[in-house]
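with the sequence up front, the predicted model follows.
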Amino acid sequence: MGISEELGDVMFTLVNLCRHYDIEPEDIIRRSNLKFETRFRKMETSSKNQGKKWKN
């Protein structure tokens, strides 16, 4: 099995776990994305305030 198949199994299991706990998977991924974006923006601001520049 390739890694993509294994990750598919993990995702399938997580979605079913959400269903068991009556949680909408889309809602939790949306909140997680917002949390990541907020943290990333704070890092950008902190770096800018310290005179540092981002590199790709």
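Done, it's in.

contacts, neighbours, all on C-alpha from now
Fine.

roughly how far is the longest helix seen in the chain from the heart of the chain?
Taking DSSP state H as the criterion, the chain has its longest helix at helix 25-49. Offset of helix 25-49 from its chain centre (Cα atoms, centre = their mean, to the nearest Å): 9 Å.

also stretch 16-27?
The answer for stretch 16-27 is 16 Å, by Cα atoms, centre = their mean.

against that first model, consider the following:
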Amino acid sequence: MRQQVAVAPGWQRQQQYITGVLYPRSALTEVRVLVVICVVVSWVGQYLLSRRRTVTPGS
């Protein structure tokens, strides 16, 4: 069963403004994919950096 998600007041208005101003509405899917790629790359980068810091010399 799906539950309603509480939306902050004014969020819908801000989302519509951003979609129409920062990128065209026709590019919505591409923008979403680009954001997901950026998030995944940043997580992988953070994981690799944290792994490199925890390795002790000589192991």
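Good, I have the coordinates. As the structure is a computational prediction, the values presented were derived from the model and not from experiment.

re earlier: in structure 2, what range does the longest helix of structure 1 match?
The alignment of helix 25-49 of structure 1 onto structure 2 (TM-score structural alignment) spans residues 28-52.

how close does that stretch sit to structure 1?
Taken over the aligned residues, the distance from stretch 28-52 of structure 2 to structure 1 averages 1.0 Å (mean Cα distance after the TM-score superposition for structure 1).

list the contacts of that stretch.
With contact meaning Cα atoms under 8 Å, 6 or more residues apart in numbering, stretch 28-52 of structure 2 is reached by 19, 23.

ditto for stretch 15-24 of structure 2
25, 28, 31.

and the second one, how many neighbours does it have?
Each residue near Leu28 of structure 2 was counted by other Cα atoms under 10 Å, and the total is 13.

swap in the last one?
Val31 of structure 2 is flanked by 15 other residues according to other Cα under 10 Å.

same thing with the first one?
Residues contacting Arg25 of structure 2 under the criterion other Cα under 10 Å number 13.

repeat that for Ala8 of structure 2.
Using other Cα under 10 Å, Ala8 of structure 2 has 7 other residues around it.

I'd like the distance between the residue lying farthest from the centre of structure 1 and Thr45 of structure 1.
Here structure 1 reaches farthest from its C-alpha mean at Gly51, the gap being 27.8 Å by Cα atoms, centre = their mean. Distance of Gly51 of structure 1 to Thr45 of structure 1, given as Cα to Cα, to the nearest Å: 10 Å.
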